[in-house]
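Asks: Sequence and predicted structure below; questions after.
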Amino acid sequence: MVPQGLTSGQWRRMKLRHPRARGFWLYYPNDQEGGHQALRVYTRDAYDFAVVVWKTCGICRHGVISKISIIDDWHRQGIGRRLIRQALDGCADYTWTTSGQSTLAKQFFPAMTEETGAAFTPLAPVCPHIRSGRPGSAAPRLLTGG
């Protein structure tokens, strides 16, 4: 099994370069304004146990968290917090919204609002760039320090 967007050779080399890494944080960028970006966290056997998908618009200074998901066994370890902080990197002063929120997310996002200052208003209107944004196709990049 190989993470999305990598060849088996790339994955093998990544694991060899980081022999002690428990998780691999792969960022999937998008160069289109308002397009989907993602951060997926994989175990050494390529099991993706956490993901955040978001869109940002530098023109309108708006961002939306489209999805955040963490497998139950990995909850309460700070991973969600790290995922959101990475999505906000360079865009913390944007107006942020989320898609509809689960019961768990209704507890999580207020804590993140307090920590980051971003409101994460559920289902708030977004700009036309984000509404028309598409998934990216760029190769993933390993984030060091996740």
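Replies: Cool, the structure landed.

Asks: drop to CA atoms for contacts and neighbour counts, all remaining ones
Replies: OK.

Asks: Y28 is in contact with V41, isn't it?
Replies: No - using Cα atoms under 8 Å, Y28 is not in contact with V41, being 11.1 Å away.

Asks: Quick check: D93 vs I79, distance?
Replies: 22 Å (Cα to Cα, to the nearest Å).

Asks: More neighbours: which of Y28 and V41?
Replies: V41 (25 against 21; other Cα atoms under 10 Å).

Asks: Tell me which helix or strand the closest residue to the more buried one other than its chain neighbours sits in.
Replies: Nearest in space to V41, with sequence neighbours left out and distances taken as Cα to Cα, 6 or more residues apart in numbering, is W25 at 4.5 Å. Taking DSSP states H and E as the criterion, W25 maps to strand 24-28.

Asks: What of G9?
Replies: Per DSSP H and E: helix 8-17 holds G9.

Asks: chain center to that helix: distance?
Replies: 22 Å (Cα atoms, centre = their mean, to the nearest Å).

Asks: this is the comparison structure:
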Amino acid sequence: MDRQVSFERVFPALPAGRQAVSVLDAGHRLVGCLEYQVCHVCRIGYVANIAVASHWQGQGLGRDVLHTALAPCGGYTWSTSRQSSEGRRFFAAMEEETDVAFPAGGVQCSHMTS
């Protein structure tokens, strides 16, 4: 399978509003997406959802979008929404790779929920 993809970012409307990184295939069809929030005041990040189309899984797209979110947030504390069994394996691998913990059911700060 040809791994020609592009990334498209959506930035938050609020200071700690929801952001997204979408993965588009060569035909500009959505094949993956990471929805997350970052509060620079509290130095925390929250992964609300990450998904990659089944026929694109195993090619590093989830890894790439998560690294995109983490890049400007060095030293931040991260958490995720509830995790599926696949999500637990993914986040365990990412924790080992990045030295960032991704506990499930994490807490969002007041800046993220207002």
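Replies: Looks like it came in fine. Since the structure is predicted, the reported quantities are computational estimates derived from the model, not experimental observations.

Asks: Fetch the TM-score of the aligned pair.
Replies: TM-score of the superposed chains, computed with TM-score structural alignment, normalised by the length of the second structure, equals 0.92; 112 aligned residues with a Cα RMSD of 1.3 Å.

Asks: sorry, back to before: dump the residue contacts of the alignment partner in the second structure of the residue nearest to V41 of the first structure.
Replies: Taking TM-score structural alignment as the criterion, the aligned counterpart of W25 of the first structure in the second structure is F7. F7 of the second structure makes contact with 21-24, according to Cα atoms under 8 Å, 6 or more residues apart in numbering.

Asks: So D93 and I79 of the first structure - more neighbours on which side?
Replies: With neighbours defined as other Cα under 10 Å, D93 of the first structure and I79 compare such that I79 has more, 17 against 14.

Asks: Tell me the counterpart of the more buried one in the second structure.
Replies: By TM-score structural alignment, I79 of the first structure lines up with L61.

Asks: which residues touch its match?
Replies: 23, 32, 52.

Asks: so where does the spatially most central residue of the first structure fall, helix or strand?
Replies: The residue lying closest to the centre of the first structure (Cα atoms, centre = their mean) is V52, at 3.0 Å. Applying DSSP H and E as the criterion places V52 of the first structure in strand 48-57.

Asks: Point out the other elements, helices or strands, that that strand touches.
Replies: In terms of contacts (3 or more Cα pairs under 8 Å, 6 or more residues apart in numbering; DSSP states H and E), strand 48-57 of the first structure is packed against strand 36-42, strand 62-70, helix 79-88, helix 128-132.

Asks: And the next helix or strand past the shortest one?
Replies: Same thing as helix 128-132 of the first structure. Per DSSP H and E, the helix or strand that comes after helix 128-132 of the first structure is strand 141-143.

Asks: so that next one aligns onto which residues of the second structure?
Replies: Using TM-score structural alignment, strand 141-143 of the first structure pairs with nothing in the second structure.

Asks: contacts for that strand?
Replies: Contacts for strand 141-143 of the first structure (Cα under 8 Å, 6+ apart): 24-28.

Asks: Is it possible to get the residues you listed out as TSV so that each row also shows distance to K15 of the first structure?
Replies: Below are these laid out as TSV (distance: Cα to Cα, whole Å):
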residue	distance to K15 of the first structure
F24	9
W25	12
L26	13
Y27	16
Y28	18
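
Asks: and the gap between G45 of the second structure and Q4 of the second structure?
Replies: 28 Å.

Asks: Those two: which is more packed in?
Replies: Using other Cα under 10 Å as the criterion, G45 of the second structure and Q4 rank with G45 on top: 26 against 9.

Asks: The more buried one and Q19 of the second structure: what is the separation?
Replies: From G45 of the second structure to Q19 of the second structure the distance is 11 Å (Cα to Cα).

Asks: which residues do the two both contact?
Replies: By Cα under 8 Å, 6+ apart, the residues touching both G45 of the second structure and Q19 are 36-37.
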